[in-house]
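Asker: pasting the structure only:
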């Protein structure tokens, strides 16, 4: 699976998650620190949409403290 990218908000050596939508009907998510050795979690687009909307609404803000 090629075509991985991560958020422009991600910086430094701490790593981040990377996403990939090159497989029709699925979005892959992996740990950028592990690169190609990272396990890949596959989600359907509606699942990613629910997560992104929740993040935008602040539902996960408590995880950033």
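Answerer: Here it is on my side, so go on. Computed from a prediction, not measured in an experiment: that's the story for all the values here.

Asker: alpha carbons only for contacts and neighbour counts from here, please
Answerer: Fine.

Asker: how close does residue 23 get to residue 52?
Answerer: Distance, residue 23 to residue 52, by Cα to Cα, to the nearest Å: 19 Å.

Asker: secondary structure element for the closest residue to residue 6 other than its chain neighbours?
Answerer: When the adjacent residues along the chain are set aside, residue 6 lies closest to residue 18, with 4.5 Å between them (Cα to Cα, 6 or more residues apart in numbering). Element membership of residue 18 [criterion: DSSP states H and E] is strand 17-20.

Asker: take this one as well and set it beside the first:
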């Protein structure tokens, strides 16, 4: 079973709620991501290197909402 963790960027008010499963990512080398408002909905899976590059870009301010 995957343990899901809500992103620190989620606002806690029901918006922008993204979760990921770090334990699964550490063992499977892929990062599952889902919408926490729809836990039974689809899960996107990214290669861990692609996910790391995306996170680095977010932290660097490359992606604006």
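Answerer: Yep, that arrived. Keep in mind the model is a prediction, meaning the values are calculated, not measured.

Asker: returning to what we had before: who's in contact with the residue nearest to residue 6 of the first structure?
Answerer: Taking Cα atoms under 8 Å, 6 or more residues apart in numbering as the definition of contact, the neighbours of residue 18 of the first structure are 4-7, 29-32.

Asker: any idea which element the residue lying farthest from the centre of the second structure lies in?
Answerer: Here the second structure has its C-alpha centre computed as a mean, and the residue farthest from that point, by Cα atoms, centre = their mean, is residue 13 with 17.6 Å. Element membership of residue 13 of the second structure [criterion: DSSP H and E] is none; it lies in no helix or strand.

Asker: coming back round to it: how much does the strand holding residue 18 of the first structure stray from the second structure?
Answerer: On superposition with the second structure, the average gap between strand 17-20 of the first structure and its aligned counterparts reaches 0.7 Å (mean Cα distance after the TM-score superposition for the first structure).
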